[in-house]
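Enquirer: Below: sequence and its predicted model.
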Amino acid sequence: MKTISIGIAVSFFVLSLFLPSAWLAAQSEPEVPAPTDTQVSGETVVLSPFSVRATETGRYQAAEATSGARVRVSLFDTTQSVSVVTRDLIEDIGAGRILDAAKYVSGVYESTIPNAQDRTTIRGFQSDGATIDGFSHFSFLNVDPAVIDRIEVVKGPNAIIAPQGVPGGTVNLVSKKPIFQNRGSLSAQVGRWASNRAEADISRVVTPGKIAVRVVAAAQDTEDYGEHNYHESYLIMPMLTYRFISGAEITLQVQAYNALALTYGGIPISPYATSMGNWRLLENIPRDTVIQRRDASRHQSGQHYRAFFTASLLDNLSMRVAANVVHSNATSSQLNIGAITSSPVILDPLTGNTVWDGVTRNDNPQFPLGASVVWQTRTYTNLQNDYVYELDSDSWKATTVAGWAASFSGNYDDRSRNYTVPSPQELRDYVWYPYMFTSSGFDGYGHSRSRSYQFYISQVVNLLEGRLIASAGISYNNYYVDNYDVLRDLRGANAPDAWLPSAGLVYKFTPGLSAYYGYSEVATAIGPNLTGPLAFDKQSSKQHEFGMRLQLLEGRFYASVAYFDIKQDNYSVPNQLNTAVPPPPIPFPDIYSDRVADGVELQVTYNVTQNLALVSNATVMKNRDPDNMPFRGTAEKSGAVWVNYDFRASTPFKGLSIGIGADYLSKRAGDNPGGATSASTVDKVIRIQPSFWLPERTLVNVSLGYRLSEFWKAQLNIDNLLDKEYLQSSTSRQNVWVGLPRNARLMLSYNF
């Protein structure tokens, strides 16, 4: 607590020096015309180092981002891969999920649960929850894209934005902010699946040059794919920005939402599916089978409060303070499908693969069914305070960024109850009724809390008239995690700390061709083990990244290629000593070693002409555990492309725009069984391989837009144009999500 008190004291001391004069100036000066992002009364405004310019270099191109270091950086000058998904791309593809747009960033694709938790795979590492404006939180639900202005993806470990983040990277969602313009939009969308929704986005200038407000709202009432599947939600996000005459600015946001959805968990794979093939769904049931009914639901409501203050303290010293508070309540009722009672496939102990002898059959598989209900009340409180000091000369430039942050989170009501049914059921005849289940009471009831403090400083130096850029930084992080199991009256806590360095170099051979190297680290605190000692208190990850960037045609063409190598320590694998015959009376503990991921990524954005724009990517990578085992849901080859042509006024097709895209994923492990076979020896461990795989797939989507008038526009999006049957994702043999068939969505929007 002492460390955060020092940080808060420093921040309030600086604010006390600055805010009184800024407030007096704001009250005493006459009103000025509303400023744009670049001018006020004809005078050039120095943009805050904590903001990006509103203009983009192309329809799908951005020149800057703030997610890598909390300050504005050029994408061409960073020592780490940073990609931006613009609002234009989000709207052109009609994104219903953040991931629908983020997949156009190399190495990013959907993970094992497509309909909840914003679960994403980045460079082969799974990420749960969302990061909005640099603040991370866990949610049962996917974030509604209506509140998002752009998506910034930082690849690999980053000790500033996410010191406890996923090694693969961070998807930072930049929320919409007031824009000091009077404009707005209303839209309504209809379609067969996951489509029916309405949105509003209204901005107004209250006092020119001083106060602007904006309200974003969305409501959705849709039938998702599969009988009885549904999704209902609404949200509203009002916000206000106040600009001081001195140039300081404060923005306040409130985001409130309420959502209800079926807890659809997929259906089983064929009982004859093996490690080598036959990747079909369970025979004799339709692809749109949903065994849950409406009372198997996921419900969540919450409120997010965010505040951002930026100020220029001196000519070359700027400050930022950001705060975030989240409170949410969630309940999830889930139907659980167990493994079939008699499986026609067996494990080959010599290979670790599942095989079918071609004779044994089970054409009427029965599944033990159960249910569970989870109740959670979560809170998050975050505070960030950053400073930027810049020195500039004719031949060099130095930028120092320093700051601190504090994060607190708590799960203060975490209860769960499991239910069982008397006997296995045939899924094709099963209907969910809650009275069929019995329960003996709560199976879990506990509380958990965590907090972290961060202090960091980084230095960037531009030399040789900007041709050489060198950076280095250090972040100190102190963590605390505690758990309390109420039912067993067990308590435990863990409080590690970590020094996380980073460094990098960029060299520009020409103004449009550069090479870079970056090194970065993160460390994640491990929750306490309530029944025994911890093997380790944190898990650390390190990344080396090399790359080249090419920028041509006044920035309209941008391409980057990157090679990354990530190592995550303290990853467990089975201990081969447990394979001895006879087995040891007390099993030996797992062996902890490094999880390794490496690969090559290519990203291209090209504003070919004023009419034609494209974005594309490709990734070839490998992410394996210490025994070279693949991970569930990880595609080691992926790629995507989107092309849009907008007909201008001078053509016969005035007002028409056409977009077409495709995204590819190679085969992915369908489950993550782990363990070793009975044929393993002390000298040779044979790991159990994935029992089935999701086959590779390529999907094609199109968009047709037509501007009916100055104010009205219609847009038709068709997902899975070729109506390809595919398996979207899975968590086990019993839980496979079926891919969406061809789906048309029509949106009508009014802009004013």
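Expert: Looks like it came in fine.
Enquirer: going forward, measure contacts between C-alpha atoms and count neighbours the same way
Expert: Will do.
Enquirer: unless I'm mixing things up, I160 is touching T66, no?
Expert: No: the criterion here is C-alpha atoms under 8 Å, and I160 misses it with T66 at 11.2 Å.
Enquirer: neighbour count winner among these two?
Expert: For I160 versus T66, the count of surrounding residues by other C-alpha atoms under 10 Å is larger for I160: 32 against 23.
Enquirer: From Q425, how far out is the more buried one?
Expert: Distance of I160 to Q425, given as C-alpha to C-alpha, to the nearest Å: 51 Å.
Enquirer: burial count for E465?
Expert: By other C-alpha under 10 Å, 12 other residues sit near E465.
Enquirer: any idea how far it is from K397?
Expert: For E465 relative to K397 (C-alpha to C-alpha), the value is 8 Å.
Enquirer: for the stretch 301-450 of the chain, what spans make up the strands?
Expert: For the stretch 301-450 of the chain, the strands defined by DSSP state E, counting those that start in this stretch occupy 317-337, 345-347, 354-356, 369-392, 397-420, 444-463.
Enquirer: Comparison target below:
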Amino acid sequence: MSSSKVLRLSKLSLITSLILSGHAFAKNDKSEQQIEKIAVYGQHHKNYITEEAQSATKLGLTIKETPQSISVVSRALMDDFSLDDINAVLESTPGVTVEQIETDRTYFKARGFDITNFQVNGLGIPQSSGSIQGSLDTSIYDRVEIVRGANGLMTGTGNPSATVNMVLKKPTYTTQANASVSYGSWNKKRLDLDVSTPINEEHAVRAVFTKQKADSYLDRYETDKTVIYLAYEGKLTDNTLLSVNYVNQQKDADSPLWGALPLYYTDGTPTDYDESTSTAADWSYWDNSAEQVYVTLEQNLSATWVAKARYAHVENEQDSELFYVYGTPDKDTELGLTGYASRYDYSDKHDLFDLYASGKFDLFGQEHDLSLGVSQAKMDYTEQSLYDYTTGNGFPAMPSLKTWDGVIPQATLTDSVNGSNITNEQKSAYISTRIKLSEPLSLLAGVRYTDWKTTGTAYGVAQTQSDSQLIPYIGTVYDFNESLSAYASYTETFVPQKELDINANQLAPITGKSSELGVKAQLLDEQVFVTLAYFDTKQDGLAIAIPNSLPDDTRYYAADGINSNGFEVELSGKFTDDLSASISFSNLSIDGDDTVKDYTPENQLKVAAIYQVPFIDGLSFGANYRWQDSTSRVQVKDTNKIASVTTKQNAYGLLDLMATYKLSENIGVTFNINNTTGEKYLHSLYWAQGYYGAPRNYALSVNWQL
């Protein structure tokens, strides 16, 4: 057994022993039965939206008191519409675009920029790239919070796109247990188990297990996913709370897409393949694993002050042998494509530490808020690429994709060892405050100093960078009354980049400015929350892929500047006793990079709703609809730099429907239909290639809870 596996098992054994030292497992949190919490974060409307959000500031403010747009995808919405991974969650989030470029690699965008800020339980995970490999299963999360716009105070670095905070399920102080078994199209089988129990009045544990195996609408593609989650929470003293969380996610994929389908023929006309068409070889695979440990210690310093120390250790690994297809086929013969085999291995390790204190103080007859702290992160990653230049199987001529069955001689991937070995270190210090200038008027201000250092080599070129930035943040909120407020905010951005230019040198950091104006209101006896926001953002130095770069050796250039502006409207909550919904519309205008402007939808509409049938107890119907307008990508320009070949994706909408019926107090059945109208569409034009989304599909699940 390898040393890395021994290390993993030892960690798992340690945390399992800690958690299983109590009694049996158990159920959902009821706030009146929990231990008294040291810090309580802002409340929000119920139903499809959670009552809490903790990812915008560390000042303990409500969403209404925070001068930024915040959306929360609740556990209820994830359960109703089987939003089983983070891709599905963000597809339902206002203003977010999911750029699924391959089966096992996805980029996310908001307000025209890649989302690079991801958090778990409010702890920022520094990232220099927005792509997620494999998929992040949502069975372990209580909710997902999305703060749109720049969020430098919480994350240190990042694009002015959005911050995605995945809040882990917590142990509960009443016993609970629930299970779900589902079966769907393409032999998709899924099992979810979630048990939690108090050990005694001051200690509780929780465990979640998920297993999913599925074929696919894509030829040859199969996945096998396993998720293990263990959590402990306990009072060490009357004023000290300890929590420990362990996450292990493994996704193995056979015959995954690396790259995607060619989108035009040599005569410039668009290709039109079956939705099931795949370029993957029958021997290819892409396995992704993630292991995470989170430790949090909260100390109640007084009635209004709390100190929190947090540590996280995160490891990600990729192991793959992949097959890419490039070129432009002839329309009559379908020939002209070439295969390209590569082995790619990747691993990274993150050690993160954050220490801060927050609380209240009195001055000039008003109560104010203050938070200050320091954070440190060390991130090591290595990657290696291997090819086959000797056997003739590394770059084979391809048959027609319309008849290809994936059978091709396996390449001997041992040539041209190349890759990267990089260490990034980030240190930050920050302070923020909310000053009540008067009863209705608040001023929020803060500053974060971030120092980022990079050392190592990438594809034979030394990478040495040392960057630092002072990031200011200022905002104001004016309460017209208890239900209506207006806000404004401004911040600057700073993003180190790991992308390499044509000479394999690391690009300089991205810098930018972001501002936002908005109105927030609570209507219908505060059961419905409304947000209207206008934003304007400018960035310089953004990495843009050089056309025709190959996917394992992509080179980039720094764009002169991208400016995005637009507005977002969101309504969510309980509209009637029987109807709960989340409705949003977003508009976006981009200047400075025509490619980004073309492949990013200008308008998006998203609606999720559930209706409880009043005259049939236990019966509910729901709909989840996502619409975006047309997008395009210029593929070829003539000698005068005028587009001669352009791929277009017309505007389209996807409608998912669900029905659930409670057979008894403990057992329910849910039926889901996804892409009900059978829409055929390309997942993304983020790259010059693309592939089709899933056609109409079904799932039936049986749910039990104690």
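Expert: Arrived safely. Remember, predicted model here, so these are calculated numbers, not experimental data.
Enquirer: TM-score of the superposed pair?
Expert: TM-score of the superposed chains, computed with TM-score structural alignment, normalised by the length of the second structure, equals 0.87; 659 aligned residues with a C-alpha RMSD of 3.0 Å.
Enquirer: what's the distance between the one residue sitting closest to the centre of the first structure and G134 of the first structure?
Expert: Geometric centre of the first structure, nearest residue: V171, 4.2 Å, by C-alpha atoms, centre = their mean. With distances taken as C-alpha to C-alpha, V171 of the first structure is found 9 Å from G134 of the first structure.
Enquirer: hmm, back to that, right, and the residue nearest to the centre of the first structure touches R150 too?
Expert: No: between V171 of the first structure and R150 there is no contact under C-alpha under 8 Å: 10.5 Å.
Enquirer: Where does the nearest residue to Q164 of the first structure once chain neighbours are set aside sit, in terms of helix or strand?
Expert: Spatially, and ignoring its direct neighbours in sequence, Q164 of the first structure is nearest to T524 (4.5 Å; C-alpha to C-alpha, 6 or more residues apart in numbering). Per DSSP states H and E: T524 of the first structure is located in strand 513-525.
Enquirer: counting contacts, what elements does that strand pack onto?
Expert: The helices and strands touching strand 513-525 of the first structure, judged by 3 or more C-alpha pairs under 8 Å, 6 or more residues apart in numbering; DSSP states H and E, are strand 468-485, strand 497-510, strand 538-552.
Enquirer: aligned partner of V190 of the first structure in the second structure?
Expert: When the second structure is aligned by TM-score structural alignment, the residue opposite V190 of the first structure is Y183.
Enquirer: Please list all residues in contact with its match.
Expert: Contacts for Y183 of the second structure (C-alpha atoms under 8 Å, 6 or more residues apart in numbering) come out as K189, R190, A699, L700, S701.
Enquirer: S485 of the second structure now?
Expert: K64, V477, Y478, D479, V519, K520, A521.
Enquirer: mind checking what it lines up with in the first structure?
Expert: Using TM-score structural alignment, S485 of the second structure lines up with S514 in the first structure.
Enquirer: Please convert the helices and strands packed on strand 513-525 of the first structure to a markdown table, extending it with distance to Y706 of the first structure and mean neighbour count.
Expert: Shown next, in a markdown table, are those (distance: least, C-alpha to C-alpha, whole Å; neighbours: other C-alpha atoms under 10 Å):
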| stretch | distance to Y706 of the first structure | mean neighbour count |
| --- | --- | --- |
| strand 468-485 | 45 | 20 |
| strand 497-510 | 41 | 19 |
| strand 538-552 | 31 | 20 |
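Enquirer: Report how many residues lie close to Y664 of the first structure.
Expert: Y664 of the first structure has 19 nearby residues by other C-alpha under 10 Å.
Enquirer: burial measure for the spatially closest residue to it that is not a sequence neighbour, as a count.
Expert: Sequence neighbours aside, T698 is the residue nearest to Y664 of the first structure in space, at 4.4 Å (criterion: C-alpha to C-alpha, 6+ apart). Residues within reach of T698 of the first structure, counting by other C-alpha under 10 Å, total 16.
Enquirer: now the equivalent of T698 of the first structure over in the second structure: how far from Q604 of the second structure?
Expert: Aligned counterpart of T698 of the first structure in the second structure: G653 (TM-score structural alignment). Computed as C-alpha to C-alpha, the G653 of the second structure to Q604 of the second structure distance reads 10 Å.
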